[in-house]
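# can't give you the sequence, but here's the structure:
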């Protein structure tokens, strides 16, 4: 069957801690896929892969500002988002490689 892995699994964990002036949150999630075929002829195969993501967020209590550090696909695993056969060959798109970043969020509360 097309795009039907035999097994997938995911696991997520969160940890919350009060710290001076705010809160600290840690979260991580892990995904496993044992592979599948993109076509009915079982020629375009996606081998098994895993994806690990993580985030650390500090929420400043008095300013309503959250600052996060995050990472996606931390193991930098290569896997396809899609593949298909054309008359000219196989076309596919790889998933985003390991990426890291910082985000800042300000929650505006107009009530006084």
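In hand now; what should we look at? Keep in mind it's a predicted model, so treat the numbers as computed, not measured. Numbering: from 1, shown residues only.
# CA atoms for contacts and neighbours, from now on please.
OK.
# count of neighbours near the spatially closest residue to residue 52 that is not a sequence neighbour?
Excluding its sequence neighbours, the residue lying closest to residue 52 (C-alpha to C-alpha, 6 or more residues apart in numbering) is residue 30, at 4.6 Å. Neighbours of residue 30 under the rule other C-alpha atoms under 10 Å: 15.
# Also residue 94?
Neighbour tally, residue 94, other C-alpha under 10 Å: 12.
# That one and residue 81 touch, don't they?
Yes. Under the criterion of C-alpha atoms under 8 Å, residue 94 makes contact with residue 81 at 5.7 Å.
# Next up, a structure to set beside the first:
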């Protein structure tokens, strides 16, 4: 049996709804998005960012780093799920279902 398990590796999704009515709020929302990019997240949708994590300890550490960046206004949700669950995600673009890439382009050392 392989030591690589779709239940062992984790993904993190950060979803947020931040106020952007004032210049200060827009600047803070932009800074939060840039903070996520600096942490290695990729934008899935405008207010949804995702990142592959090696496992639960790495996901917990990353969640703590994201929490330190959360603005004082608005709503931020952090969701952690297994690679197996990620593989079952259904994604549609323009009404057409996209095929998901199952192989990661990232080397994980155990």
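Yes, it's here. Quantities reported herein were computed from a predicted structural model and do not represent experimental measurements.
# Would you pull the TM-score for this pair?
The TM-score (TM-score structural alignment, normalised by the length of structure 2) is 0.27; 54 aligned residues with a C-alpha RMSD of 4.6 Å.
# what sits against the residue nearest to residue 52 of structure 1?
Residues in contact with residue 30 of structure 1 (C-alpha atoms under 8 Å, 6 or more residues apart in numbering) are 10, 11, 12, 50, 51, 52, 53.
# in what helix or strand does the fourth one lie?
With elements delineated by DSSP states H and E, residue 50 of structure 1 resides in strand 49-60, which encompasses its position.
# what's the following helix or strand after that strand?
Following strand 49-60 of structure 1 in sequence, per DSSP H and E, is strand 65-72.
# and the angle from that following strand to strand 49-60?
For strand 65-72 of structure 1 against strand 49-60, the angle by axes from the mean of the first three to the mean of the last three C-alpha atoms, to 10 degrees is 170 degrees.
# farthest pair in the contacts of residue 30 of structure 1?
Pairwise distances across the contacts of residue 30 of structure 1 (C-alpha to C-alpha) peak at 13.3 Å, for the pair 12 and 50.
# Which one of the two is surrounded by more residues?
Shown here are residue 12 of structure 1 and residue 50; by other C-alpha under 10 Å, residue 50 has more neighbours (19 against 12).
# wait, isn't the more buried one in contact with residue 29?
No. Using C-alpha under 8 Å, residue 50 of structure 1 makes no contact with residue 29, being 10.5 Å away.
# how near is the residue nearest to residue 63 of structure 2 when sequence neighbours are not counted to residue 24 of structure 2?
Nearest non-adjacent residue to residue 63 of structure 2, counting by C-alpha to C-alpha, 6+ apart: residue 78, 7.2 Å away. As judged by C-alpha to C-alpha, to the nearest Å, residue 78 of structure 2 and residue 24 of structure 2 stand 24 Å apart.
# With neighbour numbers in mind, choose between these two.
More crowded of residue 78 of structure 2 and residue 24, by other C-alpha under 10 Å: residue 78, with 15 against 11.
# wouldn't that one be in contact with residue 65 here?
No. Assessed by C-alpha under 8 Å, residue 78 of structure 2 is found out of contact with residue 65, at 11.4 Å.
# quick one: the strands in structure 1?
Secondary structure of structure 1 (DSSP state E): strands located at 8-19, 22-33, 36-37, 45-46, 49-60, 65-72, 80-86, 89-94, 99-106.
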